[in-house]
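> Give me coordinates for this.
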Amino acid sequence: MMISYICTKPIPNIDELDELYTHSDCMCTSNKTGKSYNFCFPDPHKPGTYGVKFNCSFVDTMKDLKLIGDADNLISLSDSIKNEDDVVFVSAASEDHLDDAMKSLASIREYYLYNKYVLFGLNISLKGIDLLPTDPNFEFRQFNATPYPEYVTNWKRYHFKGLVMAKAMRDFPIIWWIDAHSVMVDSDVIGRTFKEVSDYRLSNGYSPQCLVS
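As a prediction, this is how the structure comes out:
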């Protein structure tokens, strides 16, 4: 369960970490709220190195997805591994991958009968929706791509994936992403993952690995 970041060239005029949080080169202001947010990324493995500022045109989208500002649905990592039943499986599929998604769901149900499973539809037709299961712990949500750039609807490029995850995290603090074509082949996957987090990833010194390109 490793998160990777792509680090870029340092932005100019920032020498200390404290400057990063208030420096004008880093701030983006919301057109809706008037509040400003820091859009620079500090490299945790290279003190004093900061990524180029993210595009300010995305600030209101990020705010809507609760990825910036005060989020009321965040929990600590230690709290997230207390109850396996709280894990919500999340996936997304277009019409041509709907059969794969149903096979993926069936494989999950072999080991986890009652965990919630949310499928985001990528322009699924009414005919496809009619074929979805009546599992009481299954939920279908049609993914609305209209607020986002047109390239998001090029499903083969997977631009939708991060957006779907962010939308799911607004409602469910603990999600387990599973690609539509992936199947679960072993039991106790959640339990083993929780144990790994508990044993190795709760220390203050743990941080995601950074990939430089």
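
> only C-alpha atoms for contact and neighbour calcs from this point on.
Noted.

> list the contacts for the closest residue to residue 95 other than its chain neighbours?
Distance criterion C-alpha to C-alpha, 6 or more residues apart in numbering; nearest residue to residue 95, sequence neighbours excluded, is residue 124 at 5.3 Å. With contact set as C-alpha atoms under 8 Å, 6 or more residues apart in numbering, residue 124 has these partners: 94-95, 142.

> So residue 11 sits against residue 48, correct?
No - if you go by C-alpha atoms under 8 Å, residue 11 and residue 48 don't touch, sitting 10.3 Å apart.

> To check against the first, give me the structure of this:
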Amino acid sequence: MKNRTTEIVWLVSNCATPNRRMEIVRNMEKIGIKMKMRQDIRLFLVLLIFYFLSFFIHKTTQVSKAPTVVLMKNPRSIDMSGNESQNDNEKCLKIENLQNNLDFPVLILDKEFLEKIENGSCEQIRKIEVGVDEKFVQNRGFLQDPRFKFVYFENSTEKDFLYLKTEQRTVIPKNFDVRQLGNVILPKNIPIFLGILKFINKNYHSSCNCEGYNFCYSDPQNYLSVGRKFNCTSLQVLKNLGILNTSQNFVDTSKLSRDPKNVIFVSATSDDHYRYTRNSIQSIRKHLPNQKYILYKIGLDQSNSKKLLEEFDNIEIRQFNFSNYPSFVANIKEYRWKSLIIDEVLQEYPNVWWIDAHVFLKSGVLTNTIYEERAENNVTSDILLSIPTYHSNFAVLHTTLLEYFPTSSIPLLKSEKSGAQLGTGFMYFARTRQTLEMLKWWTLCALDSKCMAPDGAKLTCDFSGGKYNVQANCFRYDQSVLNILLLNKFQDHINYFSDHGFVSTDFV
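Coordinates of the predicted model:
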């Protein structure tokens, strides 16, 4: 163990090369660690050593024990077997019947509550913040309990961190010692636990915070890999689009509605795509004659709009209001408008199908097929893409994008088997928390002058060197961004790919 500790200290303070040393320092700075003062370096090394030691000698956090009934009191008045102390003066911080209707494990995260437990305070207890593994609530909907404020976390068996799904993005090392009373889990050494939380997240929140909302993306596979902060001027746009509203009615993807009124097609077009748009609508009417279709005008004149309204029933034409967004959104060829239109429509409808003007429907069974696929968990994403591109994400990657959305695996971006890019010409969106989180970053990128349209980006590709392992000196704008977000999250495009031959992308 001594050799292991020495190795850790050496790794941080005496890196083999200057480049490697700077890389580690930059990674530290990304999570708010300031290296200007020697005492900060010492503190970091101490906590880092503690973390690695805990990995070897402490009990890994477990959240899978069967439910039991307990009566929660100050730990000073209850031993680990559940026997109560007979000293009434010690019965502080009493929570009656904590386990009633609590059939899943919760981790006590409430800092004030933990401090009161540690100090033996007897003040009245307010609603307690507890962490719940999101896998325990996937089919339950919203949790309601007057005793608790629930915070959901992601608990991947392949990661060393719990990721709390809060706006103030928080990561917690999993390898800390715990005591578990039934389904109530507390850190065994509260001061060290609170110190780790404060240390890991102290400057991270302030540097990425926009009025309480996190504006720095973290790689879901490595939450300490943090991207460039988006501008806080985009906050009001996100609010207007409802993306930050987590109290709205969400879709239960295990019970997706087949009611046609709840499912719509959405598209956008300009005069130079009028012919394609007309043929696309015809294909939808052939297979789904009564489905609502909303068309946004992004350069379509009044005469062409009138022709479409006269020819087709149940069609609504809207003018996309570019004035609601930064001026560069009006550059049609940068495709920023697509994510913004989807944001707008998802506020009104829980299930949205996006279809590009040059995409044509070949089947009318797509809704039932995808609903069954999603409800049966054959795919895990609430956003589904249906058009293969036959090239990798890496081939059409502009490296500037990684400054905003870091990834843990360049080989995955190159992989034909798992990392192929999918087209955004035909997509399904369910209004869920997962979808809103994805749309948040997609939209922030669209509202940033460099993220969705980096300097030098162009649509035309050179695939002469191959379509997977070599960059083709091109960029797919909205498509490249959404794909890297989905691939970072799900690690295999099959988890958000639904290919049943529903559509054709031939230009006719």
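
> After superposition, what is the TM-score?
In this superposition the chains share a TM-score of 0.79, using TM-score structural alignment, normalised by the length of the first structure; 195 aligned residues with a C-alpha RMSD of 2.9 Å.

> if we can go back for a sec, who has more neighbours out of residue 11 and residue 48 of the first structure?
Comparing residue 11 of the first structure with residue 48 by other C-alpha atoms under 10 Å, the one with more neighbours is residue 11, at 17 against 14.

> who touches that one in this structure?
Neighbouring residues of residue 11 of the first structure by C-alpha under 8 Å, 6+ apart: 50-53.

> Give me the residue at the spatial middle of the first structure.
The C-alpha lying nearest the average C-alpha coordinate of the first structure belongs to residue 165 (C-alpha atoms, centre = their mean; 3.7 Å).

> Determine which residue in the second structure is aligned with that residue, please.
Taking TM-score structural alignment, the alignment pairs residue 165 of the first structure with residue 342 from the second structure.

> Could you list the residues in contact with the helix or strand containing its match?
Assigned by DSSP states H and E, residue 342 of the second structure belongs to helix 337-346. The contact list for helix 337-346 of the second structure (C-alpha under 8 Å, 6+ apart) reads 241-243, 266, 268, 296, 320, 329-330, 352, 354, 431, 439, 442-443, 446, 478.

> do that again at 7 Å, thanks
241, 329, 352, 431, 442-443 (C-alpha atoms under 7 Å, 6 or more residues apart in numbering).

> Widest-spaced pair of those?
Of all pairs drawn from the contacts of helix 337-346 of the second structure, the widest gap by C-alpha to C-alpha lies between 329 and 431 and measures 24.0 Å.

> quick one: which of these two has more around it?
Just comparing residue 329 of the second structure and residue 431: by other C-alpha under 10 Å the higher neighbour count belongs to residue 431, 23 against 20.

> Now which residue in the first structure aligns to that one?
Aligned partner of residue 431 of the second structure by TM-score structural alignment: none.

> ok, now residue 479 of the second structure?
In the first structure, residue 479 of the second structure lands on no residue (TM-score structural alignment).

> Leaving out the residues flanking it, which one is nearest to residue 479 of the second structure?
Closest to residue 479 of the second structure by C-alpha to C-alpha, 6+ apart is residue 424, at 5.6 Å.

> residues in contact with the helix or strand where that neighbour lies?
Counting by DSSP H and E, the element that carries residue 424 of the second structure is strand 420-430. Strand 420-430 of the second structure is contacted from outside by 251, 350-356, 359, 382-393, 479, 483, 493, using C-alpha under 7 Å, 6+ apart.

> Which of those fall in helices?
479, 483 (DSSP state H).

> List only buried entries from the contacts of strand 420-430 of the second structure.
Among these, the ones that count as buried by 16 or more other C-alpha atoms under 10 Å are 251, 350-356, 359, 382-387, 391-393, 479, 483, 493.

> hang on, the earlier thing: quick check: of the contacts of residue 11 of the first structure, which has the highest neighbour count?
residue 50 (24 neighbours).

> Which residue in the second structure aligns with that residue?
By TM-score structural alignment, residue 50 of the first structure lines up with residue 226.

> wait, which of the contacts of residue 124 of the first structure is closest to residue 19 of the first structure?
residue 142 (42.0 Å).

> Helix or strand: which one has the nearest residue to the closest one once chain neighbours are set aside?
The spatially closest residue to residue 142 of the first structure, leaving aside those adjacent along the chain, is residue 121, at 4.5 Å (C-alpha to C-alpha, 6+ apart). Per DSSP H and E: residue 121 of the first structure is located in strand 117-122.

> so that strand aligns onto which residues of the second structure?
If you align by TM-score structural alignment, strand 117-122 of the first structure falls on residues 293-298 of the second structure.

> For that stretch, which outside residues touch it?
264-270, 314-320.

> Now, these that are in strands?
264-269, 315-319 (DSSP state E).

> Select only the buried ones of these in ChimeraX?
To isolate the buried members of these in ChimeraX, using 16+ other C-alpha under 10 Å:
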select :264,265,266,267,268,269,315,317
